[in-house]
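Dropping a prediction and its sequence here:
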Amino acid sequence: MTKPRQRWRPISLMPAFKFAIGSAAETAHTQAENMRLAIDQPDLIDRMELTRMRLVYEDTAQQVDMCREQLKRWCGECTTPEQVKALERLAGIVKQWADDTRLVRDAIDTLLHEG
C-alpha cells in the first residue's frame, strides 16, 4: 500500500480535525472491543472479512501516522495557551486511536494465523 501524499492543514482547522479524528477514534475503540471478544471465538469472523479488515486498519494506521505529523507541525504554530491545550487534548485522542488501531490489527493477525 502506498502512503498517500500529506496535505498540511492550517491550525485554524483544528476543531474540524478534532471532530473527524474523534469520530475515527471512537470507531476504532468500538472495533477493538469487538475484536477482544472475537479472539475467544475464532470462527466468528471469516478469513475474507478478516483480510478486508486488515486492509482497512492498515490504511487507518497510515492515517494515524499522518495525523501525528500534522500535530507536530501545529506544535510549532501554537500561539495561544488555548491552542496548546486543544493540541494536547487532540494528541491524547490520536494516541488512543493509535492504540486501538494496533489492538485491532494484532487481533486480526492472531485470528488469521489461527485459521
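Thanks, I have it.

From now on I want contacts and neighbour counts done on CA atoms only, so please keep to that.
Noted.

What residues sit buried inside stretch 75-88?
Gln83, Ala86, Leu87 (16 or more other Cα atoms under 10 Å).

this is the other structure I want to compare:
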Amino acid sequence: MTKPEQRWRPIALMPAFKYAVSTAAETARVQAENMRLAIDQHDVIDRVELARMRVVYEDTQLYIQMCEEQLSRWRGESTTSEQMSALDRLDAIIEQWVDDTESVLDAVNVMLHQP
C-alpha cells in the first residue's frame, strides 16, 4: 500500500483521535491474542486469510506511523500539562498497538511458512 497523505489535526481533536487509536489498538490486541492461540493449530486459518491479514496489518503499520507523527507534531506545539499527560497516555496506547501489530504479523508469517 502507498502511504496515505498525512492530514494534520488540531490538538482540539485529540479526544476523537484517542478514541480512534484506542479502538484500533484494542482490535490489534484481540487479534494478537487470537493468533497466539491459533499458531499451533495449522488448519484453523487458511492461507488466503493469512495473506489478507498480512496486507491489513502491514497497512496498519503505516497508519501507526502517521499517528506517531501526529503525536510528535502535537508535542511540538505549545501544550498544557494536561495535554502533555494525555499525549503520554496516547503514546502508551500506540506503543502497545505497535507491539500487537508486530505480534500478528509475526504469527502470520510463521503460519504461512508452516507445511
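Perfect, I can see it now. Remember, predicted model here, so these are calculated numbers, not experimental data.

Post the TM-score for the overlay when you can.
Aligned and superposed, the two chains score 0.97 in TM-score terms (TM-score structural alignment, normalised by the length of the first structure); 115 aligned residues with a Cα RMSD of 0.8 Å.

about what we covered before: return the member of the buried residues of stretch 75-88 of the first structure nearest to Leu112 of the first structure.
Leu87 (37.0 Å; Cα to Cα).

who touches that closest one in this structure?
Applying Cα atoms under 8 Å, 6 or more residues apart in numbering to Leu87 of the first structure gives the contacts Leu71, Trp74, Cys75.

Let me have the residues you listed in CSV, extended by distance to Ser12 of the first structure and secondary structure.
Listed next are the contacts of Leu87 of the first structure as CSV, based on distance: Cα to Cα, whole Å; DSSP: H, G, I helix; E, B strand; the rest coil:
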residue, distance to Ser12 of the first structure, secondary structure
Leu71, 13, helix
Trp74, 10, helix
Cys75, 13, helix
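
Is it possible to get a markdown table of those that adds distance to Ile39 of the first structure?
Putting these into a markdown table (distance: Cα to Cα, whole Å) gives the following:
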| residue | distance to Ile39 of the first structure |
| --- | --- |
| Leu71 | 33 |
| Trp74 | 38 |
| Cys75 | 38 |
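
Between those, which sits nearest Met1 of the first structure?
Leu71 (23.3 Å).

what sits against the corresponding residue of the second structure for the closest one?
Matched by TM-score structural alignment, Leu71 of the first structure corresponds to Leu71 in the second structure. Residues in contact with Leu71 of the second structure, defined by Cα under 8 Å, 6+ apart, are Leu87, Asp91.

I'm done for today, thanks for sticking with me.
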